[in-house]
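dropping a prediction and its sequence here:
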Amino acid sequence: MMKVLGIVALFMVLGAHGDLQCEHRAPNVPKEWIDMQTSCVSAVRSHVMEELRAAMQYMAMGAHFSRDQINRPGFANLFFKAASEEREHAIKLIEYLLMRGELTSEVSNMITRNMSPNVTNWASGASALKDALMLEASVTKKIRNLIKVCEDDPANFNDYHLVDYLTGDFLTEQYEGQRDLAGKLSSLEKLMNKHGALGEFLFDKKLM
């Protein structure tokens, strides 16, 4: 309580001397260090939305397999984890733009569009894994298109740093993720061909 009273007293003293201001002038910081091209920035902003859409689709998958009538906790955990990874990708891109001096305003506008999942029900774990693999392949293609935009800008500005970041970090993770999903789908289909619904049940336990 004494600490709060002390802070209030400090503000009263500052206000009495005219030093307390509710607003300040925008800082006069040179802009020469900001060198990203408009087309590249727009492409990155758009891809943030793609990552968030993928996250929402994975959330829908996780929720589906968490339903009491489905009850596949292994699949649910797999897809909820994938949703978290997609959100992390979006955050990384936002942080990158901020590092390069972009997104000084209208940050919230990047996440106001409709991101409802395209599909909310799956007939089996295999069908969900197929959709997940197709989703990752689509995201990979869009990352490659993003790289192309930032590498072949009309102003002949090759954004080497961003291209290297996307190629080394994002694409590597995409290719590894695609291979993992393809392997999981292959194993699941082999189990189901031999054991039917029991195969999916056993695979779900393995995912846990």
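Received, thanks. Residues are numbered from 1 along each chain as shown.

from now on I want contacts and neighbour counts done on CA atoms only, so please keep to that.
OK.

how near is Y58 to V8?
48 Å (CA to CA, to the nearest Å).

so the two - more neighbours on which side?
The neighbour comparison of Y58 against V8 (other CA atoms under 10 Å) goes to Y58, with 29 against 11.

do I have it right that that one meets A82?
Yes. Shown here, Y58 and A82 form a contact pair, counting by CA atoms under 8 Å, at 6.3 Å.

count the residues that sit near Y160.
Close neighbours of Y160, defined as other CA under 10 Å, add up to 12.

pull the contacting residues for L146.
C40, A43, V44, H47 (CA atoms under 8 Å, 6 or more residues apart in numbering).

surely R72 touches A63?
No. The criterion here is CA under 8 Å, and R72 misses it with A63 at 10.1 Å.

neighbour-wise, which of the two wins?
More neighbours surround R72 than the other of R72 and A63, with 22 against 19 (other CA under 10 Å).

can you pull out the helices in the protein?
All helices of the chain, identified by DSSP state H, fall at 2-16, 38-66, 73-99, 125-151, 160-165, 172-195, 197-207.

now for the shortest one, which elements pack on it?
This points to helix 160-165. helix 125-151 (3 or more CA pairs under 8 Å, 6 or more residues apart in numbering; DSSP states H and E).

A further structure is provided below for comparison with the first:
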Amino acid sequence: MINEKLEKLLNDQIQKEFYSAYLYLSFEVYFTSRNLNGFANWFRVQAMEERDHAIIFLNYLNLVGGRVKLQELPAPEWNFNSIEEVLTKALEHERFVTGSIYSIADQAIEDRDHKTNSFIKWFIDEQTEEEANAEQNLSSIKLIGENDGKGILMLDAELAKRVYVVPAPLAAKGQ
């Protein structure tokens, strides 16, 4: 059985992960409207990963005898002015999610909840990668500039290559 405080943090994280998927779909729609299908693809894959992260948290909470309490999702932003604005928001959001995951880790350590402490380590590693990818995308667009059509199309072609991969914790369960 998991304690009440960790149960709440995990439920809040489920909501944040589903919201992340919703936000990234909003980014996908923006890029699709600009005919930047590689950027759109990158964020579609990102949305799928975030949805999966929510499911991983949900599965874990069920596994340890917690009660999953799905929460309302706020509408994501949808009106953007530039590629750089979207990529900046993506990095800021990943940093927010990292902070939330760190809070879960801190609480698990404080509670001496070794199961949750072990579980959350995968997400800490995942967030390191998520932030690095978001920083790389933002850095690339800053280097290219919003007015270099050829550079943007080259980056768009690179981002189009991203493919969805089932996250390890779900792949291990055959989901």
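Received, thanks. All values derive from a computational prediction rather than experimental measurement.

hang on, the earlier thing: for the helices of structure 1, give me CSV that also has distance to V107 of structure 1.
Output for the helices of structure 1, formatted as CSV (distance: least, CA to CA, whole Å):
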stretch, distance to V107 of structure 1
helix 2-16, 32
helix 38-66, 9
helix 73-99, 9
helix 125-151, 19
helix 160-165, 19
helix 172-195, 26
helix 197-207, 37
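
spit out the contact partners of the spatially most central residue of structure 2.
Residue closest to the average C-alpha location in structure 2 (CA atoms, centre = their mean): E50, at 4.4 Å. Residues in contact with E50 of structure 2, defined by CA under 8 Å, 6+ apart, are E17, F18, S20, A21.

show the buried residues in those residues.
Buried residues within the contacts of E50 of structure 2, counting neighbours by 16 or more other CA atoms under 10 Å: E17, F18, S20, A21.

alignment lookup: E200 of structure 1 to structure 2.
Aligned by TM-score structural alignment, E200 of structure 1 pairs with I152 of structure 2.

hang on, I meant A76 of structure 1
In structure 2, A76 of structure 1 lands on A40 (TM-score structural alignment).

surely that match meets T32?
Yes. Between A40 of structure 2 and T32 there is a contact under CA under 8 Å: 5.6 Å.

higher neighbour count, the two?
For A40 of structure 2 versus T32, neighbours defined as other CA under 10 Å are more numerous around A40 (25 against 15).

tell me how far the more buried one lies from A90 of structure 2.
13 Å.

next: A168 of structure 2.
23 Å.

just want to know which of these two has more residues nearby.
Legend: neighbour count by other CA under 10 Å for A168 of structure 2 and A90, higher for A90 (24 against 11).

corresponding residue for the more buried one in structure 1?
By TM-score structural alignment, A90 of structure 2 lines up with A132.

just to revisit the earlier point, can you add distance to D148 of structure 2 and give the contacts of E50 of structure 2 back as TSV?
Output for the contacts of E50 of structure 2, formatted as TSV (distance: CA to CA, whole Å):
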residue	distance to D148 of structure 2
E17	34
F18	34
S20	29
A21	29
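
shared with structure 1, which of those residues?
Shared with structure 1 under both residues aligned by TM-score structural alignment, their matches' CA atoms under 8 Å, the contacts from those are E17, F18, S20, A21.

these two touch, right, the first one and H53?
Spelled out, it's E17 of structure 2. Yes. With contacts defined as CA under 8 Å, E17 of structure 2 counts as touching H53 at a distance of 6.2 Å.

can you pull the buried residues of stretch 5-24 of structure 2?
Neighbour-count burial for stretch 5-24 of structure 2 [16+ other CA under 10 Å]: 6-24.

quick check: that stretch aligns to which part of structure 1?
With TM-score structural alignment as the criterion, stretch 5-24 of structure 2 aligns to 39-58.

what about the matching stretch, distance to the chain center?
7 Å (CA atoms, centre = their mean, to the nearest Å).

list the contacts of that stretch.
Residues contacting stretch 39-58 of structure 1 (CA under 8 Å, 6+ apart): 79-80, 82-87, 89-91, 93-94, 97, 102, 110-111, 115-120, 132, 135, 139, 142-143, 146, 149-150, 153.
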